[in-house]
Structures are given as C-alpha cells and as structure tokens.
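Asker: pasted the sequence and its predicted model underneath.
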Amino acid sequence: MSEERLPDDARAEHADSLPDYAERVLEVTELIPPGRVMTYGDVAEWLGEGGPRQVGRVMALYGGAVPWWRVVRADGVLLPGHELEALDRYRAEGTPLREAGRAAEGHLPRLDLRRARWDGAACAEGHT
C-alpha cells in the first residue's frame, strides 16, 4: 500500500470514478478467503488481463478499502512499509507463514505460498 491508498470508506464514495480494471482487481481481492492469498500475477491471470505491475498499481492506489494484505508478492516477502500491519492480519487469520531465518532482514517471516496460495477455484463458476 502507499500513502495514496484510499480510506476504507472511500471505495464506495469513489466507485463511479474507479477505472473498470481497478474495480475488477478489487472485486477479486474481496473474494480471497481469510487465511489465503493470491500473488499480483495470480490476480492478473485470473482476470485474463494486465500483469503483476498493473495489479500492484491498482492496489497501491485503491486497495485500502479491500483486504489488501491478501494480494502479495510472488516471493512471499511482506509488503515493504506495511510488514507489521500485514503480519498482524496474517496471524489473526491463520495465514500460513514461514519463520524467518537469521539472515532475513528484520527477522520477519515470509508467507508460505505453497500452503497459503488460493487459486480461486471455488469462485471459478461465477467468474466472467
């Protein structure tokens, strides 16, 4: 997330001004169950449009109104600048984590993507 992210109630207020792609990215984000994650690339692939950078840009600009911590980097590293907030949310939701090794910067865990990754299969029937 960046300093530019919208407050939690701003999405509803700005829904008419959201670009179509941004609205679809945020809708996918809201489908991700607690304790599970999708990478930026996973979201783009699920939509069949854009790429990880486009999804990341949407999340940076508009992601504050959705569970942004569930859209993650492909390497499992916690979002720079928001590590502690994300970590609190992951722990509260039971998201699988890999404990940090001694060499890890800040000794922060990473997401265990093998166990935490969600493929959206439960929602595929409704996906258009």
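Answerer: Ah, there it is. Numbers count the residues shown, from 1 in each chain.
Asker: C-alpha only now, for contacts and for neighbours.
Answerer: Noted.
Asker: for stretch 46-65, how far is the first residue from the last?
Answerer: 20 Å (C-alpha to C-alpha, to the nearest Å).
Asker: which parts of that stretch are buried?
Answerer: Going by neighbour count (16 or more other C-alpha atoms under 10 Å), the buried part of stretch 46-65 is 46-47, 52, 54-56, 58-60, 62-65.
Asker: what are the boundaries of the helices in the protein?
Answerer: Secondary structure of the chain (DSSP state H): helices at 10-14, 20-31, 40-47, 52-62, 83-93, 113-116.
Asker: show me what the shortest one is packed against.
Answerer: Counting by 3 or more C-alpha pairs under 8 Å, 6 or more residues apart in numbering; DSSP states H and E, no packing neighbours are recorded for helix 113-116 among the helices and strands.
Asker: pull out the buried residues from that helix.
Answerer: Leu113, Ala116.
Asker: dropping in the other structure now:
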Amino acid sequence: MSFNNRVYEIVRHIPEGMVVSYGQVAYMTGSWRASRAVGYALHNSPRDRKLPCHRVVFKDGRLTTGFAFGGKDVQRQMLEAEGVVFTADGRVDMAKCCWNPQEPIS
C-alpha cells in the first residue's frame, strides 16, 4: 500500500469527536518523521474519499491555517459539532480529545 493510501486508511478510522496530530499519523504509517508528507497527502486526497481530514491537527492542538475546506474557522466548527473540546487559547484540548488506538489499523 502506498504511503498516501496508508494515511487515508488511518484518517478514515479517526472516531468522531477525536483528533490526531500529523506526527501521530506519520508514526502509524511507520514513517515517524513524515508529518509534513501526511499534510501533503491529506491536502491532495481525492475528494470522493470523504476523509475526516478536519480531525488532523498540529501536535500542540493548533488548527491549520491552510485547512482545505475553508480555513481554521471551518475546521473548528466541524470539530466543535463533533464535541471536540478547545482550550481558552483556541487549541484542541489534546489531553481530552487525542485518539490513541490500542490496536493496529489495517
């Protein structure tokens, strides 16, 4: 499976109301230093896959300014609608909302 397809498979499994960081996705692909490549893969993902790309954030909970669906305000609205908790400074509360799967994703 290609790197991009592995990224898409992982992102497809992120549960509603949870987030992961680009670095976590890279780690789950087996390429722990490829967080930028994860962002590139998501930016270029086929729209017909309907991936929950909005659930991928920076490791400190910041939202990306280049979110493909309309910027970080839209990303935040989508996450809040799913119950994701934000801190007072506008970051995702990673302690409460970070997804850490216990089983490998296949």
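Answerer: Nice, I can see it. Worth saying up front: this structure is predicted, and the values here are computed from it rather than measured.
Asker: that older thread, between the buried residues of stretch 46-65 of the first structure, which is nearest Thr128 of the first structure?
Answerer: Using C-alpha to C-alpha, Leu47 comes nearest to Thr128 of the first structure of the buried residues of stretch 46-65 of the first structure, at 8.4 Å.
Asker: what does that closest one align to in the second structure?
Answerer: When the second structure is aligned by TM-score structural alignment, Leu47 of the first structure is paired with Thr29.
Asker: so that match makes contact with Val7?
Answerer: Yes: between Thr29 of the second structure and Val7 there is a contact under C-alpha atoms under 8 Å: 6.7 Å.
Asker: quick check, central residue of the second structure?
Answerer: Val56 (1.4 Å; C-alpha atoms, centre = their mean).
Asker: what's the match for that residue in the first structure?
Answerer: The equivalent of Val56 of the second structure in the first structure is Val71 (alignment by TM-score structural alignment).
Asker: distance check, that match against Glu83 of the first structure.
Answerer: 13 Å.
Asker: what's the burial count for the nearest residue to the match of Leu47 of the first structure once chain neighbours are set aside?
Answerer: Spatial nearest neighbour of Thr29 of the second structure, chain neighbours left out: Arg6 (6.3 Å); criterion: C-alpha to C-alpha, 6 or more residues apart in numbering. By other C-alpha atoms under 10 Å, 20 other residues sit near Arg6 of the second structure.
Asker: Arg6 of the second structure matches what in the first structure?
Answerer: Counting by TM-score structural alignment, the partner of Arg6 of the second structure is Arg24.
Asker: what's the spacing between its match and Gly50 of the first structure?
Answerer: Here the criterion is C-alpha to C-alpha. By it, Arg24 of the first structure lies 11 Å from Gly50 of the first structure.
Asker: now the helices of the first structure in JSON lines, with distance to Ala124 of the first structure?
Answerer: Formatted as JSON lines, the helices of the first structure follow (distance: least, C-alpha to C-alpha, whole Å):
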{"stretch": "helix 10-14", "distance to Ala124 of the first structure": "25"}
{"stretch": "helix 20-31", "distance to Ala124 of the first structure": "11"}
{"stretch": "helix 40-47", "distance to Ala124 of the first structure": "9"}
{"stretch": "helix 52-62", "distance to Ala124 of the first structure": "19"}
{"stretch": "helix 83-93", "distance to Ala124 of the first structure": "23"}
{"stretch": "helix 113-116", "distance to Ala124 of the first structure": "18"}
